[in-house]
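Trainee: The following comprises the amino acid sequence and a computationally predicted model.
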Amino acid sequence: MSTVASVGGLGLGPVLAGLLAQYAPAPHVLPFVVEIALLVPGAAAIATLPTGRPATRWRPRRPQLPPAVRGVFATSGTASFLAFAVIGLFLTLIPTYVATLSGSDNLLLGGAAVALLLARSAVAQLVGYGKPARNLEVIGLPLLAAGLVLLAVAGGLGSLTLLLAATVIAGVGQGLAFLGGLTAVNQAAPAGRHADVVSSFYVAIYLGVGLPVIGVGFLATSLGLLPAVQYSAALVALLCLVVLVVLARHRDQPRTTNAN
């Protein structure tokens, strides 16, 4: 449920921000004020949680991967990196694409399109819960690739219908690939090393959100937005298929079930 909550929060944010920015006063200020206000009860709830006294002095250290989990992490971590690379691309581009293709500058419409992607991801995770992790990844990765191809085609043809179809397909693929990747990594982690493994996993997916979008920005400055999106989508789609082939070759390994 933690993955559904995080993706659900990502989807609710753009809808709330779009609603406030479009229809409420102070559109450049009010969304941030509301977000800060919503953080207050969350911080208060965390403050009431029981805490234990650490046996040793706390100090920051980098996440480490035990040797036993590195093979699974290489495939499942990469699959989830790509899943969040797709999220980053869509979250960055969908509002602009929707405004351009629909001829409307309504901010709520762009936020709702973003929420559609993340809602499909959340639903896919709920439906996929309890399924073998490898199966989830094998289904999710080609859906991610298909969504990216449709995104590139939608921009070239100027089709809002194709864009929405790409959003739905990519959202389902992202949810399945992410859930499968996290499950596989969780199950492969040795006892007592889950914190190391899961923190490393989240480093990978947050890099997936940020790095590809920066790359698209660099490409767009020299090639223009549409070619940059098309090349980036093609590259990420190709990488999804490469990881899919690697996973398919290892289907004889023991499969894991969800421990989310």
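Mentor: Right, received. Where do you want to start? Numbers count the residues shown, from 1 in each chain.

Trainee: contacts, neighbours, all on C-alpha from now
Mentor: Fine.

Trainee: can you pull the contacts of residue 142?
Mentor: For residue 142, the contacting residues are 173, 240, 241, 244, by CA atoms under 8 Å, 6 or more residues apart in numbering.

Trainee: Also residue 77?
Mentor: 181, 182, 185, 201, 204, 205.

Trainee: Is it correct that the third one is in contact with residue 200?
Mentor: No - the criterion here is CA atoms under 8 Å, and residue 185 misses it with residue 200 at 10.0 Å.

Trainee: More neighbours: which of those two?
Mentor: residue 185 (26 against 17; other CA atoms under 10 Å).

Trainee: For that one, give its distance to residue 90.
Mentor: Distance of residue 185 to residue 90, given as CA to CA, to the nearest Å: 25 Å.

Trainee: Equivalent analysis for residue 108, please.
Mentor: According to CA to CA, residue 108 stands 16 Å off from residue 90.

Trainee: ok, the two, which is more surrounded?
Mentor: The neighbour count for residue 108 versus residue 90, taken as other CA under 10 Å, is higher for residue 90 (24 against 20).

Trainee: which among the contacts of residue 142 gets closest to residue 193?
Mentor: For the contacts of residue 142, the closest approach to residue 193 (CA to CA) belongs to residue 244, at 27.0 Å.

Trainee: which element is the closest one on?
Mentor: Using DSSP states H and E, the element containing residue 244 is helix 225-249.

Trainee: Comparison target below:
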Amino acid sequence: MTQAPRKNLLSTERRGKKWMVTAGVILALISSIIFICATSPWMLYLARAVEWIALGAFMGTSNALLLHHTSQQYIKRSLAYSSMATLLGFSLGPAICGVIVQYSSFSPETFPYVVLLVLLLFALGLLFSLPPTNEKRNKQTPIRIRLGIPSKSRRLFVFFVCTAVFVMLALNGVVISLIPTFVHTILNLNNLAWSGLLLLIFLGGGAIAQQIAWPSHTNSRIQVGIILLLIGAWFMITAGFTSSMFLFIVGMILLAIGNGWTFQASMQLAGSLGETFERPTIISTYYLAGYTGMAIPTIGVGSLSTIVGLLPALIIFGTIVTLIGAGIIAVPKISERKKVSSM
């Protein structure tokens, strides 16, 4: 990110980080209400659109708000807890929904959003209980969407941190969309609760894997995590070809560990780059890269599968992601060589 006047960095400078996070939660509440009241397809699309706006407003700024209330020596630990909570949230959602849809006789299509509504109201109450951030606010600053790349670590951030979270969520998005199919073809089950349980193991396992201390170096943790993600993805693809339960389970375990290490370490690295006032835009850019990785490849694989079939589409996807992953592993080494040669 080029050095710009601080007042132009982000719309949080207009009202503050706490206000932006609160706005995200309120938009999520509105989205849940629309889902509950939906009676036609356009309302579902509207609810989903509002939900993604809420997520965009919340995710990056919430981490910046967390860092605002965190002492300098505890920043790495706080970001580790944040990444763990994110994976746990993503895993508990489908697990709870799967059980409700499969076993609840009380409006199973809307009841999950009622549960979400209650949780969001609880989160809103916790937000109001936070002390004020005492930020300098400029109400004349126009509201705008601004992203940021740290000027001193541009190469590392773009080609290593952002690309790592892109690959991680690209694999997650495709695997998550395929798990119901795998449950049916490999496990021979039609119970939706099993799909939710596998997602709980898949993403929740990533949160648990973050407690493993090795490898301790941030860059190495990301690199090993990417390797595990790629190997796990190929195990899953092969399981789809062979309908092998063993390959399916091993692939899920490798992907879970790779998720935990890659997300935790890349989040910590993103939070350590740039100046303090740059972090909201840096983390927002980090999440944009991640959710782009979840959206575009999933749509691409789905579209390609209609032309060449699902498994060939997965092979093409796996090959492309493997090549990107090899580049991620090489970036820090290239940077280190350049530093040595310039000395």
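Mentor: Looks like it arrived, so ask away. For clarity, every value in this text was computed on a predicted model and none was experimentally measured.

Trainee: Go ahead and confirm residue 165 of structure 2 touches residue 285.
Mentor: No - at 10.9 Å, residue 165 of structure 2 does not count as touching residue 285 under the criterion of CA under 8 Å.

Trainee: Find the centremost residue of structure 1, please.
Mentor: When CA atoms, centre = their mean is applied to structure 1, the residue found nearest the centroid is residue 84 (3.4 Å).

Trainee: quick one, what contacts it?
Mentor: By CA under 8 Å, 6+ apart, residue 84 of structure 1 lies in contact with 174, 178, 205, 206, 208, 209.

Trainee: Which residue in structure 2 aligns with the fifth one?
Mentor: Right, residue 208 of structure 1. Matched by TM-score structural alignment, residue 208 of structure 1 corresponds to residue 293 in structure 2.

Trainee: Quick check: that match touching residue 174?
Mentor: No - using CA under 8 Å, residue 293 of structure 2 makes no contact with residue 174, being 9.9 Å away.

Trainee: Determine the set of other helices and strands touching the helix or strand hosting residue 23 of structure 2.
Mentor: Using DSSP H and E, residue 23 of structure 2 sits within helix 17-37. Other elements packing on helix 17-37 of structure 2 under the criterion 3 or more CA pairs under 8 Å, 6 or more residues apart in numbering; DSSP states H and E are helix 41-68, helix 111-129.

Trainee: and with 10 Å instead?
Mentor: Packing contacts for helix 17-37 of structure 2, counted by 3 or more CA pairs under 10 Å, 6 or more residues apart in numbering; DSSP states H and E, involve helix 12-15, helix 41-68, helix 111-129.

Trainee: and it, which stretch of structure 1?
Mentor: Counting by TM-score structural alignment, helix 17-37 of structure 2 pairs with no residue of structure 1.

Trainee: Quick check: the gap between the counterpart of residue 96 of structure 2 in structure 1 and residue 114 of structure 1.
Mentor: Superposed on structure 1 with TM-score structural alignment, residue 96 of structure 2 falls opposite residue 16. Separation of residue 16 of structure 1 from residue 114 of structure 1 (CA to CA) stands at 11 Å.

Trainee: Mutual contacts of the two, please.
Mentor: residue 108 (CA atoms under 10 Å, 6 or more residues apart in numbering).

Trainee: between these two, which one's more packed in?
Mentor: Neighbour count, other CA under 10 Å: between residue 16 of structure 1 and residue 114, residue 114 has more, with 28 against 18.

Trainee: Please say which position in structure 2 the more buried one maps to.
Mentor: Using TM-score structural alignment, residue 114 of structure 1 sits opposite residue 199 in structure 2.

Trainee: which residues of the stretch 51-200 of structure 1 fall in helices?
Mentor: Assigned by DSSP state H, counting those that start in this stretch, the helices in the stretch 51-200 of structure 1 fall at 70-72, 78-102, 107-128, 133-157, 160-188, 194-223.

Trainee: quick one: residue 154 of structure 2 and residue 335 touch, right?
Mentor: No - Residue 154 of structure 2 lies out of contact with residue 335 (CA atoms under 10 Å); the separation is 11.3 Å.

Trainee: Those two: which has the busier surroundings?
Mentor: Comparing residue 154 of structure 2 with residue 335 by other CA under 10 Å, the one with more neighbours is residue 154, at 17 against 13.

Trainee: Would you mind finding the match for the more buried one in structure 1?
Mentor: Using TM-score structural alignment as the criterion, residue 154 of structure 2 maps onto residue 70 of structure 1.

Trainee: ok, the match of residue 208 of structure 1 - contacts?
Mentor: Neighbour list for residue 293 of structure 2: 162-174, 287 [criterion: CA under 10 Å, 6+ apart].

Trainee: Kindly recompute the last result at 8 Å.
Mentor: Shown in contact with residue 293 of structure 2 (CA under 8 Å, 6+ apart): 165, 166, 167, 168, 169, 170, 173.
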